[in-house]
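Asker: Mind folding the following:
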Amino acid sequence: MLAPTRRVFLSGALALSIAPARAASTPLRVVASSLPHTEILEFVGEKLAPELPLKIIEISGDLRPNALLRDGDADANFFQHVPFLRSEEAAMGMRFAVVAAVHVEPLGLYSRRATSLAALPSGGAVALSNSVSNTGRGLSLLQANGLIRLRARDAGVDDIVENPKNFRFVEIAPPQLPRSLDDVALAVINGNYALEAGLEPARDALALEAAEGNPYANVLVTIEGLAKDSRVLRLGTLLTSAEVAGFIGHRYRGSVVPVRPS
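Answerer: Purely as a prediction, here's the structure:
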């Protein structure tokens, strides 16, 4: 008999060969990154809904969770925000279904060379995500903190019109951003990768995005054919419950912020 929550770890070198699941009693296969997504799903499966069997597929490496969903190797995923999802849809030529907006992982500015933004050295390197949907987000955070000025919102590095500290910008893969801290003056790091690296965003970041009204909420996603699946809808309801909001608040202390309890 399957336990209510099972975790399977997959690296980019592995492939899935699991037949699509549809029956309500069949474990719902959810692809998730380790922090905070897998922990939140485990809380749901173990504490709130043991009657809803979840098979959590924890990912790392070069696996593309939306491709796994498209190919029928998973039923849902929980790792991304909507701007990233839309860029994936454009690249893949298909639409997915957003089931629920769960939490915000505020993007943060981190440094090992300065204890404040004012103390950042002139001419220093700033590491940004090379993900298109997060590059502009990072630049907007730098602008919000007075470090640069952009020509337009959601702009790229070429749209910087004021750079008083003459920062140099390097774009690297998001999972590598925490490792760049020893080599750059400042790194703009996604919340989940900061947590995985042992950072506590609410404590360690020199500046964080505001959570209220943030368009980068992480969402539960499925294919359109499963958008009304009872298991998927039940999970979406649980992920936006007051109980999950309380767990997020207690567990992550401001480093992850629930969108809203229902």
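Asker: make it CA atoms for all contacts and neighbour counts henceforth
Answerer: Will do.
Asker: Wait, Pro178 touches Val184, no?
Answerer: No - the pair Pro178 and Val184 fails to qualify as a contact (C-alpha atoms under 8 Å) at a distance of 10.3 Å.
Asker: Quick check: chain neighbours aside, which residue is closest to Ala114?
Answerer: Nearest residue to Ala114, sequence neighbours excluded (C-alpha to C-alpha, 6 or more residues apart in numbering): Leu120, at 5.5 Å.
Asker: Roughly how far does that neighbour sit from Ala152?
Answerer: 24 Å (C-alpha to C-alpha, to the nearest Å).
Asker: Looking at those two, which has the bigger crowd around it?
Answerer: Between Leu120 and Ala152, counting by other C-alpha atoms under 10 Å, Leu120 is the more crowded of the two (19 against 12).
Asker: Surely that one touches Leu109?
Answerer: No - under the criterion of C-alpha under 8 Å, Leu120 is not in contact with Leu109, lying 11.3 Å apart.
Asker: one more, for comparison:
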Amino acid sequence: MRKNIKLTAAAAATAALSLGLTACGTASDPGAQTDSGAKADASEALVVAASPTPHADILNFVKDKLAAKEGLKLEVKEFTDYVLPNTATQQGQVDANYFQHKPYLDDFNKKNKTTIVPVVNVHLEPLGLYSNKAKDIKDIKAGQTVAVPNDTTNEGRALKLLADNGLITLKAGAGNDAKLSDVQDAKGLKFKELEAATLPRALNDVDAAVINGNYAIEADLEPASDSLVLEKAEGNPYANFLAVKDGNEDDPRVRKLAKLLNSPEVKKFIEDTYQGSVVAAPGAAK
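Answerer: Now for the predicted structure:
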């Protein structure tokens, strides 16, 4: 497993970006947006909030290689957390975002009374179990500590991964939103709940950690080869998608970007760049 984990200054970057977005005075501002996305000015740049990897990488490929041919001006704003992209989209500071899956969005909308909606699926980042101490899942034993994401949907997803691979047993009926209290038999394991973005940095402090694909890649881990176990792509409900505030789905710029994100060129870019660590998942997200 690679040891040269790249540390992300999440707090500083997020704060700086938040200030920068507040100062924006484009058609993305709340007062400049009409009630219908279809009436948006197609000559204005579409501003999209995204996690750095792979989301911003994919968007920048579209921006550099494909957007001009479609007459699309694209601006990518990078965020290092899972909250600001949705709040910035809801408030009109950006036009769209690309960083999340449907279970996370549903939970976020419910808790924050936001009205963000998916537009089109783009890719899947398989969740994986990583360790700097164990070389095989069989090396994870009773008494050891496993770190998991502390947000509702990703914690449930992490626990399901552990259960599917025999490390724990979940109570009957525990679904995608399973919590630690739903662990029927921990088989002697201890758990540490951490913010998803910090999990790669915790690998030296715990015996293993379940890490989201984008944060694993940012930390120079290769999910396809470095993980002890990895989610299966087939039938996986956690595809990441382009999303907008409800009512803006028909913005002509959004439609152009959605088409490009599902293009053969983007699929090939994903396959060539990520070698199975990120999987193209075309199709409508709704």
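Asker: quick one on the thing from earlier: which one in the second structure is aligned with the residue nearest to Ala114 of the first structure?
Answerer: Residue pairing (TM-score structural alignment): Leu120 of the first structure is matched to Ile140 of the second structure.
Asker: And Ala23 of the first structure, by the same measure?
Answerer: Using TM-score structural alignment, Ala23 of the first structure pairs with Asp41 in the second structure.
Asker: what about the nearest residue to its match once chain neighbours are set aside, how many residues close to it?
Answerer: By the measure of C-alpha to C-alpha, 6+ apart, the closest residue to Asp41 of the second structure outside its immediate chain neighbours is Ala27, 7.8 Å from it. Close neighbours of Ala27 of the second structure, defined as other C-alpha under 10 Å, add up to 20.
Asker: helix/strand/coil for Ala27 of the second structure?
Answerer: coil (DSSP: H, G, I helix; E, B strand; the rest coil).
Asker: how much space between it and Ser18 of the second structure?
Answerer: 17 Å.
Asker: Next: Ser277 of the second structure.
Answerer: For Ser277 of the second structure, the distance to Ser18 of the second structure - C-alpha to C-alpha - is 30 Å.
Asker: Between these two, point out the one with more neighbours.
Answerer: Set Ser277 of the second structure next to Ser18 and count neighbours by other C-alpha under 10 Å: Ser277 wins out with 25 against 16.
Asker: which residues does the more buried one contact?
Answerer: Glu125, Pro126, Gly213, Glu222, Pro223, Ala224 (C-alpha atoms under 8 Å, 6 or more residues apart in numbering).
Asker: Please, where are all the helices along the second structure?
Answerer: 10-22, 57-61, 84-90, 102-112, 152-164, 213-218, 223-226, 252-261, 264-274 (DSSP state H).
Asker: Identify the contacts common to Leu120 and Leu109 of the first structure.
Answerer: Leu186.
Asker: Give me the range in the first structure that stretch 192-204 of the second structure lines up against.
Answerer: Taking TM-score structural alignment, stretch 192-204 of the second structure hits residues 170-182 over in the first structure.
Asker: same deal with stretch 246-261 of the second structure?
Answerer: Against the first structure, stretch 246-261 of the second structure falls on residues 224-239 (TM-score structural alignment).
Asker: Repeat that for stretch 227-237 of the second structure.
Answerer: Against the first structure, stretch 227-237 of the second structure falls on residues 205-215 (TM-score structural alignment).
Asker: Report the distance from that stretch to the chain centre.
Answerer: With C-alpha atoms, centre = their mean, to the nearest Å as the basis, stretch 205-215 of the first structure stands 14 Å off its chain's centre.
Asker: now do stretch 145-156 of the second structure
Answerer: 14 Å.
Asker: So for that stretch, first residue to last residue, what's the gap.
Answerer: 17 Å.
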